[in-house]
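Q: What follows is a predicted structure for the sequence shown.
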Amino acid sequence: MNFLATCRHFFSIAPIFFSAAAMADVNNTLQKAELARRVDALFSAYAADSPGCALGVILNGELVYKKGYGNASLEFGVPIDPEKTLFAIGSTSKQFTAAAILLLVQDGKISLNDDIRKHLPEMHNYGTAISVDQMLSHTSGLRDYTVLMTMGNGVREVDYSSDADAMAVILRQRSLNFAPGSHYMYSNTNYFLLAKIVERVSHRNFGKFLQDRIFQPLGMHHTRLRDKYDVVVAQRAMGYAPVGGGGFSMKDVNWEQVGNTGVLTTVSDLTKWDQNFYESRVGGEWLVKQMQENAVRSDGVALSYARGLIVDGAYRGMRSVHHAGDTAGFHAQLLRLPDERFSAMVLCNVDGVDQTLLSFKVADLFLAEEIKKRGATASNQTAKDAVIAPAGKTMSSESQLASYTGVYLDRYAQSLHTIELKAGQLWYIAPQRERVALEQSGEQRFRLPRKTENTFQFSKQDKRQLLNIVYRSGEPVELDRVRPIQTDYIHLEDYTGTYFSPEINVHWTIVAKDGKLFKQVQREATKPMNPVFEDAFTVTVDDQDLLRFTRDSRQRITGFIVDNPRVLNVVFSRERSGVQID
């Protein structure tokens, strides 16, 4: 009997549950008490006086392991119960929205190729169609409303926000991140609007649709949609955040948008949903297949995102299906390894948890024998690149190599990549990584020797110097060479002033103090800005914004463009002259 067949026969120690069938024939190579000790050690930080997590493990269709660690409510000392405690699962909700859309496709009420304006005619006409399917795969180009709503106006997840607030900012947008289908960029706007389409087509409240078509048919009797911030929900866990010096503060979700988020569920109920991917009770085999079909960009590049799920080989090369969720005070992950008939659910009610890493570590314990057979590496985490010595001879002259050097910007990730020349050898420096030698593999083409399958292709387009990096996944990323900072010529007063963006309806003020620029917006602390290349700054602390200032023909600053990992090309125009901090 192999390990996977015997794992389902593990033991029970209160309050951990194992089925009666799982009591027999325990694998001798990993004793039951030792397994429990190792699992408990992963969650040892969550004790009786802290919030924590619920864990569930499924093998061969059985929930063989479930346990609660910590409290669902610190105020009332209510421990987490994996059977009954409801957690907000954030973006893990997206798979239910995708399933709802596919059920309507089966009903013949919508098509995956429908232009979204067929169902949401109030949407701005961007001059190109955006399909329902592009929204499902995050290739629509629609900007993320959650970023737009928090970009420079001090709104937080714990503040109240209604559907109307979200729709208002979505309808103000006049540009896309990119042409629909041409790129992947995660955006909550896609799934928020998909829920609206479900409501309009089905003539039912989205939560009612999920109950009628998914939750009740699968026996997910505890699961529900929370679309009102003040509704009382029995057995619901409260969200928390650690406080410096000890203790916790309350941090709960007060946004009412759903589709991209909003599902409350338990470990036990998620087990029933997980089983549907094997039994196909809801939607049949077609729906299950469609949800796990990887999206393809318009240029033919396959993506790891499918429909509401990520499908890849992220776990030691095994085929994995997963989607994490993060929302105020909550973290969730449902990891499925379908070929091993293994799933791990980690639901937490405290900030600072890496729920995905925890799910992988749980898999490490339960699939130890299978991993050993595969000869997998000890960690699924990408190690920090070491310096690799040059290998082989280059085919380009040193002057040609020198023409490739410089700093390149990936605008989609707001990351800077550096190419250097040293002793006739090109070196690559990725963000927060060590220098790695490049080996030439063709004309203007390079690779990382003995390291990865990543390739580097240099080219010119008009006046642009480009670097295309094709990662092992097959997805190419285009980077632009940017002009380096001339620190001796930076005049901070050129940039100071007040700027306005009509698309997000906010003002930003740029001020100067002690030789640095700072960003000031309402309800936020003043944040320092760091120059990264000519006329471009990043906002430090917790922002991910890249500001690229624009100039007129007389070289006067006229505004700036903001890029963010989920929002590109938000234009701010200058309103008045500079301001100086006292």
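A: Yep, that arrived. Residues are numbered from 1 along each chain as shown.
Q: can we go C-alpha only for contacts and neighbour counts from here?
A: Fine.
Q: So which elements touch the longest helix along the chain?
A: Counting by DSSP state H, the longest helix found in the chain is helix 188-202. Helices and strands touching helix 188-202, by 3 or more CA pairs under 8 Å, 6 or more residues apart in numbering; DSSP states H and E, are helix 94-106, helix 116-119, helix 132-136, helix 145-150, helix 206-210.
Q: hmm, who's touching it?
A: 94, 97, 100-101, 104, 109-110, 119-120, 132, 135-136, 138, 140, 142-146, 170, 204-206, 209, 257-260 (CA atoms under 8 Å, 6 or more residues apart in numbering).
Q: what's near enough to touch residue 521?
A: Contacts here follow CA under 8 Å, 6+ apart; on that basis residue 521 touches 152, 153, 154, 507, 508, 509.
Q: dump the residue contacts of the second one.
A: I take that to be residue 153. Counted by CA under 8 Å, 6+ apart, residue 153 has contacts 506, 521, 522, 523, 524.
Q: ok, structure two:
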Amino acid sequence: MKWLLIGGLMLVPPLVRAQNSLDPAAQQAIDKIFSEYGHAGKPALAVAAIKGGKLVFQKVVGQANLEYKVPATADTRFHVNAQAWEFVAFAILNLEDQGKLSLSDDVRTYLPEVPDFGKKISINHLLSSTDGLYSYSGINALTGSRSKEVDQVGKIPDYIKHQKRLNFAPGEVFSVRGDTRFVLLKKIVEVVSGQSFEAYSKAQIFDPLGMVNTIFLAAPNPSLENLATPYALDGSGKYQLSQGEGNAAGMMNLYSSLRDMTTWRQHVRSHKLASKLQSPLKLDNGAPIRGMAGVSIYGQQHFGQERGIPKTFQAGSFGGYTSVFFGFPGHDMTVITLGSGGGYNGRYGMNVAYQFLPGAFPEPETIDYTKIEGVKMSPAELQKYEGKFWNAKASVASVLHMKGNVLHYNRVGGAVHNELIPLSDTVFQMKVEGDDTLLLKFVEGKHGRQMHYSVTGSDPMVFESYRPATYSKSELAQFTGSYFSKELNTSYEFEENQGVLSARNLHAGSVSFEPVHADLFHGNKAFLSGVQFVRKNGVVTGFQVMVDGVRHLEFRKLRS
């Protein structure tokens, strides 16, 4: 077989397959997994497993189009925005390897339209989601828009041009909602390569690998050839068309097939950049990024645990499309799941992985909480932990409360109440489905009790206990009125109704608020979950949005 090197990529032959070595019991288990998916009158579901660089499993079921009863195949295209992030990172790292840029370069070297915030934002800050720029999806939610603006070569989004202040100092904080960074990374590739990102990807990545069904588009294209139609279940249990609104987060629309994604995973595992793609992202102080969610390696995937062994993970959805990628680096295995039926579909791929890695997982699929040796605590002792807790970084409010004689956790306004098992007088384990270990650890901080929330070894999410500020109806009146953001050209109307403060925007809808501290309110919508009112001479003059992805964005109060 002749191999050809093009643009740093090895031109590979068709999929390399391995002989299926599953025993009858494992094969029967996999058959059962897909029989549970149901009859042929369902949207497409495509799963592949690669082990040791070879395709060991491939299964495609369902219809690419329900109306015309078109069966899905390994070459059916899906919207795969989760994988788009890795291709952007790969392009940047490939250009670095070629000596055409450095990760330490200031982004303004290539994109001078990015404002000078007085602190350098490097390419590495973009890759690690520590740049401090406003979130694309967060801004869209605040303005109530689902941008249909076509991504243009060299054009920086207006909201970045108008941003006055960074969310945080670059390199000091990780933002799980950072997605504007991909827009800028794409632009940097375009400036350095002299091509649109779509053209660069096609010429330097997709074509050399024979990925004929993979394409980046500036905007979604429902008419793309050989594309699975996206659906989602309605309230009556019937599938309805679900195209998704606007552009995918980060203005990236990647379409690909199961066959092409398999080709990519087979190729990249042995590429000279493979080690870098698997390397941990870090803050400027050298601390690795180990959040409960979000990216944690240069390949733009999350690194965590699955039943006691290391796992990489990336998932995304757009309309009815869902894509999930699992990797088990210790076993040289990757599982791909693509679908067009809405909802999370990763369990199909994960269950396939379980069958191909027998004995590899030291922990069960689901934690047996009856076997956890907790400590005995009286209701009176448990009641001492009741109260509300606030995470200022993400503007998340949680509450601990007694239900019967058992302590429970839930998000303020949430419907799910999770039982807490005391492991000691300061550590509790939360009862959840699955294999993740959720721990709450209580410590005394400078401003009172803190609750450290962690998931299977992640860095903790720190909550501070608080007693909600109280306001009468007349006192809430000082916060009512019209507020305008010059940066976004967007306004909100704040109102008081029966002792509750709320805000409404014609496009974004209505948000209700509860007080946290004086002048600080928690909203019931993620894009306004934290609002800090600003005063001058004791009079309310505006507010700042304080959420992960958009911080310090100011709205000024208009005179009535």
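A: All right, it came through fine. These numbers were taken from a predicted model, which means no experiment stands behind them.
Q: related to what we said a few turns ago, taking the contacts of residue 521 of the first structure, tell me the two that lie furthest apart.
A: Farthest pair in the contacts of residue 521 of the first structure (CA to CA) is 154 and 509. Separation: 13.6 Å.
Q: which of these two has more neighbours?
A: Looking at residue 154 of the first structure and residue 509 with other CA atoms under 10 Å, you find the greater number of neighbours at residue 509, namely 22 against 13.
Q: Looking at the second structure, name the residue matched to that one.
A: In the second structure, residue 509 of the first structure lines up with residue 493, judged by TM-score structural alignment.
Q: isn't there a helix covering that match?
A: No. Secondary structure assignment places residue 493 of the second structure outside any helix; it is strand (DSSP: H, G, I helix; E, B strand; the rest coil).
Q: Excluding sequence neighbours, find me the nearest residue to it.
A: residue 482 (4.5 Å; CA to CA, 6 or more residues apart in numbering).
Q: where does the one you found land in three-state SS?
A: Using three-state DSSP, the structure places residue 482 of the second structure in strand.
Q: thinking again about what came up before, where does the longest helix of the first structure end up in the second structure?
A: Using TM-score structural alignment, helix 188-202 of the first structure pairs with 179-193 in the second structure.
Q: surely residue 325 of the first structure meets residue 87?
A: No. Contact criterion CA atoms under 8 Å: residue 325 of the first structure and residue 87 do not qualify, at 10.9 Å.
Q: neighbour count winner among those two?
A: residue 87 (28 against 21).
Q: Please report how far residue 407 of the second structure lies from residue 366 of the second structure.
A: Residue 407 of the second structure sits 22 Å away from residue 366 of the second structure when distances are taken as CA to CA, to the nearest Å.
Q: can you pull out the strands in the stretch 301-450 of the second structure?
A: 302-306, 309-318, 321-328, 333-339, 387-391, 396-403, 406-411, 418-422, 427-430, 438-445, 448-455 (DSSP state E, counting those that start in this stretch).
Q: which bit of the first structure covers the longest one?
A: So that's strand 309-318 of the second structure. With TM-score structural alignment as the criterion, strand 309-318 of the second structure aligns to 318-327.
Q: List the buried residues in the matching stretch.
A: 318, 320, 321, 322, 323, 324, 325, 326, 327 (16 or more other CA atoms under 10 Å).
Q: could I get these as a markdown table with distance to residue 296 of the first structure?
A: What follows is those, written out as a markdown table (distance: CA to CA, whole Å):
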| residue | distance to residue 296 of the first structure |
| --- | --- |
| 318 | 21 |
| 320 | 18 |
| 321 | 17 |
| 322 | 18 |
| 323 | 18 |
| 324 | 21 |
| 325 | 23 |
| 326 | 26 |
| 327 | 28 |
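Q: before we move on, back to that, so which of the strands of the stretch 301-450 of the second structure gets nearest residue 256 of the second structure?
A: strand 333-339 (9.4 Å).
Q: Tell me the mean distance between that closest one and the first structure once they are aligned.
A: Using mean CA distance after the TM-score superposition for the first structure, strand 333-339 of the second structure ends up 1.4 Å from its aligned counterpart in the first structure, as a mean over the superposed pairs.
Q: Look at residue 407 and residue 366 of the second structure and report which has more neighbours.
A: The neighbour comparison of residue 407 of the second structure against residue 366 (other CA under 10 Å) goes to residue 407, with 22 against 12.
Q: close enough to count as contact, the more buried one and residue 401?
A: Yes. Residue 407 of the second structure is within contact range of residue 401, at 5.7 Å (criterion: CA under 8 Å).
Q: shared neighbours of the two, anything?
A: Residues touching both residue 407 of the second structure and residue 401 (CA under 8 Å, 6+ apart): 383, 386.
Q: how many neighbours does the residue nearest to residue 493 of the second structure have?
A: 19.
Q: now residue 222 of the second structure
A: 12.
Q: just the one 4 residues further on next, same as before
A: As a burial measure, residue 226 of the second structure scores 16 neighbours (other CA under 10 Å).
Q: And residue 547 of the second structure, by the same measure?
A: 23.
Q: Aligned counterpart of it in the first structure, please.
A: Match for residue 547 of the second structure (TM-score structural alignment): residue 564.
Q: Distance of the nearest residue to its match once chain neighbours are set aside relative to residue 565 of the first structure?
A: Sequence neighbours aside, residue 545 is the residue nearest to residue 564 of the first structure in space, at 5.0 Å (criterion: CA to CA, 6+ apart). Note on residue 545 of the first structure: its distance to residue 565 of the first structure, by CA to CA, is 8 Å.
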